[in-house]
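> One predicted model, sequence on top.
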Amino acid sequence: MKAVVFHKPKDMRVETVDDPIIEDQRDVILKVTSTAICGSDLHIYNGYLPQAKNMIMGHEFMGIVEEVGSNVRNLVKGDRVVVPFPISCGSCHFCNMDLPTHCENSNDNYGPEGALLTGKGAALFGYTDLYGGYSGGQAEYVRVPYADYGPRKISSGLTDEQVLFLTDIFPTGWSAIDWAELKGGETVVVWGCGPVGIMAMKSAWLRGAGRVIGVDILDYRLEKARLAANVETINGKDVDAVEAIRNMTGGYGADVCVDAVGMEADHSIWTSAKNIIQGEMGTMKTLERCFDAVRRGGTVTVVGVYGTPFDNFPLHQWFDKGIKMRGGQAPVHNYIDHLIDLVQTGKVTLNDIITHNVPMADAAKMYDIFNNKEENCVKVVLKP
């Protein structure tokens, strides 16, 4: 089969690899009909997360069940499904606590530490050996473990593009807002107008926010946020975003700030030099901006990825302002059934962020375009 294979940073290739096979009787083999490039894939592409071996990429995918393990009784060949990006068993200590992203059975590198290179949580499709080393879904076929727990059937009345983002970015944006526990009427500021940020904005409206503001430094992403999520926007290169937010909120700051950027935020040469000395990757500038812009007693949620420790974490500011903070990988399994219903009933539209819908053969070029923020690229869908 053909698949998108990571070889080393900035080196993606579409090449022929072995077809997947059933390895456990809870597996299914899926014929992929649509997959996507996620901003998190760029962390591997740019070397922010280490991966020594070649690996099939992709954790946002859907398709048709081709082969079914004998212990999978809820799916049959021909079923059309979307697949949550975390790989979770559904029955371990943490899965039973509704914490599927902390599954103790799916990842051989699992452990309680959550350290830099050891003791990670649940496995993820196509997301380094640290997270299980599973082949991803940017391929013609993919093996889906624990298929009696993860995949969800999709109505034939919905296109792939309407439901593909139920795999990751919509549940991730929903998590950012769900964790903030909105009561109604809050001002929510989302830092980062990429795909996850826009999904967080859509989720904020659905959960009763009174005002939603997007912050970015790229005009085309701000325009996409305005069009797709009907939000106010701030260009952080043109104005001091924190001061602008305070001016828009009577001097107090936002009730909720969402960090949908993470460690790959734009940063200076000085920061890069400091990273070498301190063993860090990227920057926590966006998180610092969130701490500045949130009101006292407000909430900061983090769905942008941070892969290393950071010195000078603003612990004093968190303590003085009494900020509530929550973050992590999205527990997709907990939300996906409700989110499917929101799509089916027309309460939310997901496919309006797609800017590039191309054959998988173009994947290497599209990684480069997406990474370099060319062609006003917001979201790429690949067709195997």
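Perfect, thanks for sending it.
> C-alpha from now on. contacts and neighbour counts both.
Noted.
> residue at max distance from the center of this structure?
Of all residues in the chain, G250 has its C-alpha farthest from the mean position, at 32.5 Å, by CA atoms, centre = their mean.
> Name the surrounding residues that touch stretch 222-229.
193, 198-199, 201-202, 214-216, 231-235, 352-353 (CA atoms under 8 Å, 6 or more residues apart in numbering).
> circling back: check the gap between the residue farthest from the centre of the chain and F291 for me.
With distances defined as CA to CA, to the nearest Å, the gap from G250 to F291 amounts to 17 Å.
> ok, back up a step: helices - which of the contacts of stretch 222-229 land there?
Those of the contacts of stretch 222-229 mapping onto helices are I198, M199, M201, K202, per DSSP state H.
> how close does the last one get to H59?
Computed as CA to CA, the K202 to H59 distance reads 22 Å.
> now swap in the first one and tell me
Taken as CA to CA, the spacing of I198 relative to H59 amounts to 19 Å.
> Kindly report the same for the second one.
Shown here: M199 relative to H59, a distance of 17 Å by CA to CA.
> can you check D337 too?
D337 is 18 Å from H59, by CA to CA.
> T16 now?
19 Å.
> Compare those two (neighbour count), which wins?
It is H59, of T16 and H59, that has more neighbours when counted by other CA atoms under 10 Å, with 27 against 12.
> Does that one touch L124 like I think?
Yes. Using CA atoms under 8 Å, H59 makes contact with L124 at a distance of 7.1 Å.
> so what's Y220 up against?
For Y220, the residues meeting the contact criterion (CA under 8 Å, 6+ apart) are N376.
> And what about S106, helix, strand or coil?
Under DSSP: H, G, I helix; E, B strand; the rest coil, the three-state class of S106 is coil.
> wait, doesn't it sit right on A123?
Yes. Counting by CA under 8 Å, a contact exists between S106 and A123, whose distance comes to 5.5 Å.
> quick one: which of the two has more around it?
Here S106 and A123 are compared on neighbour count by other CA under 10 Å; more neighbours surround A123, at 29 against 24.
> any common contacting residues for H59 and L124?
F85.
> if we can go back for a sec, please enumerate the shared neighbours of S106 and A123.
I87, S88, G132.
> Am I right that E243 sits in a strand?
No. With the criterion set as three-state DSSP, the secondary structure at E243 is helix rather than a strand.
> For burial, what's the neighbour tally of the residue lying closest to it once chain neighbours are set aside?
In space, and not counting its chain neighbours, E243 is closest to A293: 7.8 Å by CA to CA, 6 or more residues apart in numbering. Neighbourhood size, A293 [other CA under 10 Å]: 25.
> circling back to that earlier point, just the buried subset of the contacts of stretch 222-229, please.
For the contacts of stretch 222-229, a burial check counting by 16 or more other CA atoms under 10 Å picks out 193, 198-199, 201-202, 214-216, 231, 233-235, 353.
> which residues of the stretch 1-150 of the chain fall in helices?
When secondary structure is read from DSSP state H, counting those that start in this stretch, the stretch 1-150 of the chain shows helices at 41-45.
> let's bring in a second model and compare:
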Amino acid sequence: MKALCWHGKKDIRFDTVPDPTIEHPRDAIIKVSSCAICGSDLHLYDGFMPGMERGDIMGHEFMGEVVEVGAENKRLKVGDRVVVPFTIICGECDQCRRGNFSVCERSNRKKDLADKAFGHSTAGLFGYTHLTGGYAGGQAEYVRVPFADVAPVKVPSTLSDEQVLFLGDIFPTGWQAAAQCEIEPTDTVAIWGAGPVGQFAIRSAILMGARQVIAIDRLPERLSMAAAAGAITINFEEESVVERLNELTAGKGPEKCIDAVGLESHATRSLDAIYDRAKQATMMETDRPHVLREMMYVCRPAGILSIPGVYGGLLDKIPFGAAMNKGLTIRMGQTHVNRWTDDLLQRIEEGQIDPSFVVTHTAPLSSGPEMYKTFRDKHDGCVKVVLKPGHA
């Protein structure tokens, strides 16, 4: 089969690789109908996440048709149309029973490696580093899904791929980011990053009843998409984020702040940018935490910081004293996808939201290497890329 494979920094190739096979009786094989490039994939593309090996198959946002099931998989049958969450879950461990699916205790098959890096292992993830299990990803024609009798979400034929594909990651991620904020009707919610996750966090915060939602970014197409949803926008290259937030909140600061950017954040001041890039270059920090610094500074005392943006390693110059003395609550983590999918699928079916709004580019899987560059550099107004295996 064909797949997009990692061969090093900024080197994604459309390779021929072996077809996946059933390895465990609970497995299923999925023929991929649509997959997507995620902002988290760019951390691998840009070389910021450790644990990648040449030839690893990329991608963790995918869906398709079940073409084979293991003997113990009684939930799925051949022909089922499913979206596959990016978190691999067993459904049986203590964390899964609590709904903490992104920290499943059994699905990371590289547990010893992850324990050394993180102290305790997280769940296995599709198409990510060997710290999260080294599983083959979904930017491919076929995928083996472990524990496939638990996580895959069956979706109706009445909805398009583009309407349901993002149930596997960015829609639940944006929703969880907002849910972690415990939004009240009087709240201002400020969201750094109006990329795909930020767009879903914006719409989730609005659906949850926030008084005002503010989107912070620098790209006109992203800011326009946020404004279309009803958000107030701030272009951080044209005005001071701190001053504008103070204007919009009568000097009190937003009650809730969401970091939908993660480890590759851009600084609004050149000295911050120079500092973080220099520290990265000398391996004195791995991640650029400018957004975290700014959120800790501007958030209203007793507020909440929600962090869906991915961080991979070590941060520097974090104003933790400010966060502590202001009594801020910090919530973060990979998404517990299956905690939210039933509710979100129902919202799609009822027409509360059509997730396809975020798609700006559709291309065949063979164009994946070029589309990684387009997505990474935000060329041609690119916000979200959907790839179609089998299309010319």
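Cool, the structure landed. On a predicted model such as this, the values are computed, not experimentally measured, just so you know.
> residue contacts, the counterpart of the residue farthest from the centre of the first structure in the second structure?
Taking TM-score structural alignment as the alignment basis, one finds that G250 of the first structure is matched in the second structure by A250. The neighbourhood of A250 of the second structure, defined by CA under 8 Å, 6+ apart, contains no residues.
> wait, is A250 of the second structure part of a strand?
No. Secondary structure of A250 of the second structure, determined by three-state DSSP: coil, with no strand assignment.
> any idea how far it is from I304 of the second structure?
In this structure, A250 of the second structure lies at 18 Å from I304 of the second structure, with CA to CA as the measure.
> what's the closest of the ones in helices among the contacts of stretch 222-229 of the first structure to T128 of the first structure?
Taking CA to CA as the measure, M199 is the one of these closest to T128 of the first structure, at 24.9 Å.
> which residues sit in contact with the closest one?
When contacts are counted by CA under 8 Å, 6+ apart, M199 of the first structure touches I169, F170, T172, G173, W174, A229, L350.
> same check, this time on A180 of the first structure
By CA under 8 Å, 6+ apart, the residues touching A180 of the first structure are V256, T299, V300, T301, R326.
> Matching the third one against the second structure, which residue comes up?
Going back to what we said before, that points to V300 of the first structure. Match for V300 of the first structure (TM-score structural alignment): L305.
> Equivalent analysis for the last one, please.
Counting by TM-score structural alignment, R326 of the first structure lines up with R331 in the second structure.
> Which secondary structure state does its match sit in?
Using three-state DSSP, the secondary structure recorded for R331 of the second structure is strand.
> Check which helix or strand the closest residue to it other than its chain neighbours maps to.
If you skip the residues right next to it in sequence, R331 of the second structure has S306 as its closest partner in space, 4.9 Å away by CA to CA, 6+ apart. Counting by DSSP states H and E, the element that carries S306 of the second structure is strand 304-307.
> so how much does that strand differ from the first structure once superposed?
On the superposed models, the aligned residues of the first structure are on average 0.5 Å from strand 304-307 of the second structure, with distances taken as mean CA distance after the TM-score superposition for the first structure.
> Measure how far that strand is from the centre of its chain, please.
Its chain's C-alpha centre lies 15 Å from the corresponding centre of strand 304-307 of the second structure when counted by CA atoms, centre = their mean, to the nearest Å.
> So what touches it?
If you take CA under 8 Å, 6+ apart as the criterion, strand 304-307 of the second structure is touched by 177-178, 180-181, 255-260, 262, 295-296, 299, 328-333.
> go again using 7 Å as the cut-off
The list of residues contacting strand 304-307 of the second structure from outside it, by CA atoms under 7 Å, 6 or more residues apart in numbering, reads 177, 180-181, 255-260, 328-333.
> Return the closest of those with respect to R347 of the second structure.
Lowest distance from R347 of the second structure to those (CA to CA) belongs to A177, with 17.2 Å.
> tell me which element that closest one is part of?
With elements taken from DSSP H and E, the one containing A177 of the second structure is helix 170-179.
> got it, and D276 of the second structure?
When elements are defined using DSSP H and E, D276 of the second structure is found to belong to helix 270-281.
> following that helix, which helix or strand shows up next?
Reading on from helix 270-281 of the second structure to the C-terminus, the next helix or strand found by DSSP H and E is helix 290-298.
> what does that following helix contact?
Among residues not part of helix 290-298 of the second structure, those counted as contacts by CA under 7 Å, 6+ apart are V242, G253, C257, D259, S265, H266, A267, I318, P319, A322, A323.
> how about the strands of the stretch 251-384 of the first structure, start to end?
Under the criterion DSSP state E, counting those that start in this stretch, the stretch 251-384 of the first structure carries strands at the ranges 254-259, 294-302, 324-327, 356-359, 380-383.
> Would you check the span in the second structure matched by the fourth one?
Following TM-score structural alignment, the partner segment of strand 356-359 of the first structure in the second structure covers residues 361-364.
> Centre of the chain to that stretch, how far?
Relative to where its chain is centred, stretch 361-364 of the second structure has its mean C-alpha point 19 Å off (CA atoms, centre = their mean).
> cool, stretch 308-326 of the first structure as well?
Remark: stretch 308-326 of the first structure is offset 23 Å from the chain centroid, using CA atoms, centre = their mean.
> Equivalent analysis for stretch 88-106 of the second structure, please.
19 Å.
> how about the most centrally placed residue in the second structure, what does it touch?
For the second structure, I170 is the residue whose C-alpha lies nearest the centre (CA atoms, centre = their mean; 5.0 Å). For I170 of the second structure, the contacting residues are P196, V197, by CA under 7 Å, 6+ apart.
> related to what we said a few turns ago, quick one, which of the strands of the stretch 251-384 of the first structure is packed in tightest?
Mean neighbour counts were compared across these using mean count of other CA atoms under 10 Å; the top stretch is strand 254-259, at a mean of 29.
> angle of it against helix 169-178?
Following axes from the mean of the first three to the mean of the last three CA atoms, to 10 degrees, one obtains 150 degrees for the angle between strand 254-259 of the first structure and helix 169-178.
> Strand 254-259 of the first structure vs the second structure, average distance?
Per aligned residue, strand 254-259 of the first structure averages 0.5 Å (mean CA distance after the TM-score superposition for the first structure).
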